[in-house]
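Novice: any chance you can model this:
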Amino acid sequence: MRWNVPIVREKLGEFKARESAAYRQSRPLSAARANQENGFFGGVPQHWMLDWPMPFPLVVQQASGTNLTDLDGHILTDLCLGDTGAMFGHNPEPVAKAVQAQASRGLTSMLPSVDVEEVGSLLQAKFGMPYWQITLTASDANRFALRAARAITKRAKILVFDGCYHGAVDETAVNLTAGRTVAKPSLWGQAYDLAAVTTCVPFNDVEALEAALKSDEIACVIMEPALTNCGMVAPASGFLDEVRRLTRAHGSLLLIDETHTLSTGPGGWTGTYGLEPDIWVAGKAIAGGIPTGVWGFTEDMKRGIERVRTEIPAGHSGVGTTLSGSALQMAALRACLQDVMTETNYAAMIAGAIALEDGLNALIAKLDLPWSVIRLGARLETVFAPSLPTNAEQMRASFDYELEAAIHLGLLNRGFLVTPFHNMLLAGPSLSREAPAAYVAALNSILNEIL
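Specialist: The predicted structure follows:
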């Protein structure tokens, strides 16, 4: 649904053509790279890098703090931050020093390193769970935790919320379409009907959740405290309390995935608002950008895992990944948890996000646009709707991909990199005081050309 926004589509197309030409002209070195065969599909190491709304991929020369410098020498204020992977800034000094030091002592051995005790204590203190495991990614952490949940409960199904994102876990990559659980179009080559193992219900819908849990076949409810990938959707008042009450009532475990909502505060949404999950997951930024995922769990979960381990043959206690828990990861985790994820850094991040929020709200009011802004800690988003959606269906109805792509390209040409998939911004701890006003001014200049 396109709300009554005074955007002339012909002017929007002309704007996009001008901005594309400006991008091409100002980036000859990146353009030359794009035209060369380099051995990678599409010229990029991951095909989704082609999804950015730019004529050809931007090649990054270096990154530091909240700035990126591209191959052609343009310095960009980064409000994407690797879609959370660099949430605490690019190359945070404590992590860089820890990685450099560990490199001289060995990277991986498939055995615990000397940092294990300190990292375990830091994880317990920051996030509350008594027991922890390390993986390479949050996707792996979710995958392994769901496997454990199924083994413990002896139930096959999981439940997710429409619009969720839990990484590359196949059974979570679903949409709710006409009341049916179906695989997302982006889940290529899916070999089986995901509805056999996954139930999908609308976010913020207590009745739908209760109806699904009454089957007593759900091993685990896996959820973000707020939707962050289909657009940002906050939980309604009392919704998360109801999720916890209902999962306990029906013998289902609750997994809270804080990979994105870690931006809420030093303990994530769970620590900030006092959630009580059985399993807690994070990744991306948790080790300052070094590939790492973590999953923590309760005493009851620990006893369940111990029981499961006694039921399998000795010597092969589970399918994992060899590089998980490496000395390199542990050194980076220790540095990030101890010296980067500090109250001071979070205060700076949230202050920057508030400044962006205030500026965007003022601009929307000045231009009388039927848009709104949502902020969750250091993360915020402009929504093309007059009131904030409460579920994924409402959020999808607000999308305007043509407008979004034009704005993103215009911002890039004006010195700002934003998340490519929707209008989400992430404020890093070193974001300058001038950056929020400059961002709003850049957006204003774009809107003046297309309104």
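Novice: for the rest of this, base every contact and every neighbour count on C-alpha atoms.
Specialist: Fine.
Novice: surely Val383 and Ala397 touch.
Specialist: No: using CA atoms under 8 Å, Val383 is not in contact with Ala397; the gap is 10.6 Å.
Novice: so which of the two has more stuff around it?
Specialist: Val383 (23 against 14; other CA atoms under 10 Å).
Novice: could I get the contacting residues of the more buried one?
Specialist: Neighbouring residues of Val383 by CA atoms under 8 Å, 6 or more residues apart in numbering: 231, 371-374, 398, 423.
Novice: what's the distance between the closest residue to it other than its chain neighbours and Met395?
Specialist: Excluding the flanking residues, the one nearest Val383 by CA to CA, 6 or more residues apart in numbering is Ser372, at 5.2 Å. Using CA to CA, to the nearest Å, Ser372 is found at 12 Å from Met395.
Novice: quick one more, to check against the first:
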Amino acid sequence: MTRHDDITLGGIARNRIEQIRDTESETFRAARPKSEAKVGNGIAGFLGGVPMHWMKDWPTPFPIVVDQAKGATITDIDGNRLDDFCLGDTGSMFGHSPPPVARAIRRQAGRGLTYMLPSEDALAIGPLLQEKFGLPFWQIATTATDANRFALRIARAVTGRETILVFNGCYHGSVDETMVRLKDGRAINRPGLAGEFRDLTRATKVIEFNDLPALEAALADKSVACVITEPVLTNSCMVLPEPGFHAALRKLTRTAGTLLLIDETHTISTGLGGYTKVQGLEPDLFVLGKPIAGGVPASIWGMSDELASRFAAYERSKEPGYSGMGTTLSANPLQFAAMRATLEEVMTAENYAHMEHLARRLDAGLTAVIDRYRLPWHVARVGARVEFICAPGPLKNGGEAEGAHVPELEAAIHVALVNRGVLIAPFHNMMLISPATRVAQVNRLIAAFADVAAKLAA
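Specialist: A predicted model of the protein is given here:
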């Protein structure tokens, strides 16, 4: 019979994980009496006790109540300072309140926040988007979810096809059609969807990332309007594309008359212009949310010249009426001001060089710790985005990524890192380097990770 303490998760004995989680949870509570008093039993007036349900998904005993965030540091209401490597799960990838963005917000605040008309900043943004990301035609939305929805409408309109294709383990916000997965080789709705009464697989095909034979087969009947994908799977344990994958993806979609949508919301960490620009990808549609306005809710979606021409022809022929694209508060002057500041002064080659340099340092430091304690883990990185994965690697697809996810172990590590002054992403072991991140912060993260790894491996 297997003893309880012989059962391992990610190479660590389960009872050891439980001991560390319990000890670290008590340390967390002791350091945050004000946060516990205010939110430990939920916040009055909010469903589930939090303003947004995922605030309960942090693995800490209760959410941290933030007093302020600046650069790459968060300070809570108990006075605890945290080196922030979560950075709003990419929303603040360029740091909290970058000075150019903060100045732009103050400037615009006295000039009106929304009026459904362009501002001077809007006139500058169009050429900036063309320059940064390479596509000629753009629209503004408020979230990447909205941008992806609108882009998929365009794809279906011009192709006359209904079906889209996604990769198992993908993440494109809360776009309904992408909420599918593979189970035992069969496409199903993702478990846990609230109020979903449709079989989403009726109009969505799902295959594994990096599986070119499966991709070719799925596109063969020429029923797929659009393949929507991240260049790297990120909202699971990170999966990098195998050599030649993206070139083959583009060739196969063109052969099938299928459009290609690249969602860079997380992979914008790769470098200036995102993975698309750095690696020379040629999407028909491009989406970027979260950090494009320095933390102000905004997103962009763009298209190629050919696709724009096709959509213009469609527009001339379709029946007049509401397109189903657009929200009233999208493309407002506050977004324009913050986005212009981000594009001109924050999203720069110099800042990306700094981020890349420190990300390499973090990657090497975490890898050295994993090797030192002979842990069956690995590190994955795409530009300024780094992730330690509590399983051997590299991972090839979403199925492997799901199998590599070890929630109990990851939760224990997360709380232990917070107690050592470091905050990483709550949903996976993701860490971001910002232009405001300093060498000392990276060194502290590596040292904290080493201390936690030593305790786990003891």
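Novice: list the TM-score for the superposed pair.
Specialist: The TM-score (TM-score structural alignment, normalised by the length of structure 1) is 0.97; 450 aligned residues with a CA RMSD of 1.5 Å.
Novice: what does the residue nearest to Val383 of structure 1 align to in structure 2?
Specialist: Correspondence of Ser372 of structure 1 to structure 2, assessed by TM-score structural alignment: His378.
Novice: next: Leu187 of structure 1.
Specialist: Taking TM-score structural alignment, the alignment pairs Leu187 of structure 1 with Leu193 from structure 2.
Novice: and for Met330 of structure 1?
Specialist: So, by TM-score structural alignment, Met330 of structure 1 is matched to Phe336.
Novice: you'd agree its match is in a strand?
Specialist: No: using DSSP: H, G, I helix; E, B strand; the rest coil, the assignment for Phe336 of structure 2 is helix, not a strand.
Novice: that one: neighbour count?
Specialist: Number of residues near Phe336 of structure 2 (other CA under 10 Å) recorded here: 27.
Novice: list the contacts of it.
Specialist: By CA under 8 Å, 6+ apart, the contact set of Phe336 of structure 2 is 119, 121-122, 125, 293.
Novice: show me where the stretch 151-300 of structure 2 has its strands.
Specialist: With DSSP state E, counting those that start in this stretch, the ranges of strands along the stretch 151-300 of structure 2 come out as 163-167, 180-183, 186-189, 204-207, 224-229, 259-263, 285-288, 299-303.
Novice: and of these, who's closest to Pro59 of structure 2?
Specialist: strand 180-183 (24.6 Å; CA to CA).
Novice: give me the mean distance between that closest one and structure 1.
Specialist: With mean CA distance after the TM-score superposition for structure 1, strand 180-183 of structure 2 departs from structure 1 by a mean of 1.2 Å once superposed.
Novice: how close does the aligned partner of Lys97 of structure 1 in structure 2 get to Pro118 of structure 2?
Specialist: Applying TM-score structural alignment, one finds that Lys97 of structure 1 aligns to Arg103 in structure 2. According to CA to CA, Arg103 of structure 2 and Pro118 of structure 2 sit 20 Å apart.
Novice: ok, now Val346 of structure 2?
Specialist: Distance from Val346 of structure 2 to Pro118 of structure 2, by CA to CA: 22 Å.
Novice: contact partners for the residue most central in space within structure 2?
Specialist: For structure 2, the residue nearest the mean C-alpha position is His266 (3.7 Å; CA atoms, centre = their mean). His266 of structure 2 makes contacts with 90, 230, 234, as judged by CA under 8 Å, 6+ apart.
Novice: picking up where we left off before, neighbour count: Val346 and Pro118 of structure 2, which is higher?
Specialist: Val346 (23 against 13).
Novice: that one and Gly95 touch, don't they?
Specialist: No: the pair Val346 of structure 2 / Gly95 is not scored as a contact, 9.5 Å apart, by CA under 8 Å.
Novice: what does stretch 420-434 of structure 1 correspond to over in structure 2?
Specialist: Taken onto structure 2 by TM-score structural alignment, stretch 420-434 of structure 1 occupies residues 426-440 there.
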